[in-house]
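Peer 1: Got a predicted structure plus its sequence, pasted below:
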Amino acid sequence: MSEGSAKVLMYSTGFCPYCVMAERLLRARGVEEIEKIRVDLEPARRAEMMEKTGRRTVPQIYIGDTHVGGYDDLARLDRNEGLAKLLAI
C-alpha cells in the first residue's frame, strides 16, 4: 500500500461478480492492496460482517474506518468524486 492511501478491507466470497467489479474499480483508482475476508470460507466472519454493517450481502467494503457499503455504493461514491477523497486519507 502506498503512503497516503487508506487501508481497504472487503468482505467477499469466492464467486461474486460484484466483488470482482468492486476490486476492479478500486484498482483502477490506484488501490494496490485490498484485504479480503472470505466469508464463504470463514462463516464466523460473515456473522462479524453482518453485526458490523447490518447487511448480509457481499461485498461489504471499508476504506479506512468508513463503511462504504457494497459495489453500488462504491460506484455511486466514485461518480460523486467521494471515492478519491476517501482513498487519499
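Peer 2: Right, received. Where do you want to start? Residues are numbered from 1 along each chain as shown.
Peer 1: From here on, just use CA atoms for contacts and neighbour counts.
Peer 2: Fine.
Peer 1: what helix or strand does residue 48 sit in?
Peer 2: Residue 48 belongs to helix 43-53 when assigned by DSSP states H and E.
Peer 1: Take this one as well and set it beside the first:
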Amino acid sequence: MAEIEIYTQPGCPYCIRAVGLLTQKGVAFREINAPRGTPEREEAISRSGGRTTVPQIFIKGAHIGGCDDLMALESAGKLDPLLVP
C-alpha cells in the first residue's frame, strides 16, 4: 500500500470524515495528532505550503489537500490509483 499520512485534531468533523473514508478503503495510514499550537501542526502547515486547517493529507509524500480534496478525488475515481504502491 502507498504511504499515507493524515494530520488531524480531536473532534474535527472533516478529520473524522477523511479518516472514515481511508478506513473504509482498507488502507493503512498514519494519523498524526496535530492540535493548534503543537509542533505537529506546525509541521503540517510547513509541509502543506501554508495551509492551516486540518486534516492535511499526504500520499507517497505528496500533499493532496484536505478532506474536500480527498472526497473530490474519490468522486472522480482518482483516489484508488493513488493508493497503490
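Peer 2: Now that the structure is in, tell me what you want to look at. What you see is a predicted model, and the numbers here were worked out from it, not measured in a lab.
Peer 1: Can you calculate the TM-score here?
Peer 2: Aligned and superposed, the two chains score 0.89 in TM-score terms (TM-score structural alignment, normalised by the length of the second structure); 84 aligned residues with a C-alpha RMSD of 1.5 Å.
Peer 1: returning to what we had before: can you list contacts of the helix holding residue 48 of the first structure?
Peer 2: If you take C-alpha atoms under 8 Å, 6 or more residues apart in numbering as the criterion, helix 43-53 of the first structure is touched by 11, 37-40, 55-56, 60, 67, 69.
Peer 1: Stretch 5-19 of the first structure now?
Peer 2: Here stretch 5-19 of the first structure makes contact (C-alpha under 8 Å, 6+ apart) with 1, 31, 33-41, 49, 58-64, 71, 86-89.
Peer 1: Please work out how many residues are found near whatever residue of the second structure lines up with residue 69 of the first structure.
Peer 2: By TM-score structural alignment, residue 69 of the first structure lines up with residue 65 in the second structure. Residue 65 of the second structure sits with 18 neighbouring residues when counted by other C-alpha atoms under 10 Å.
Peer 1: All set now, cheers.
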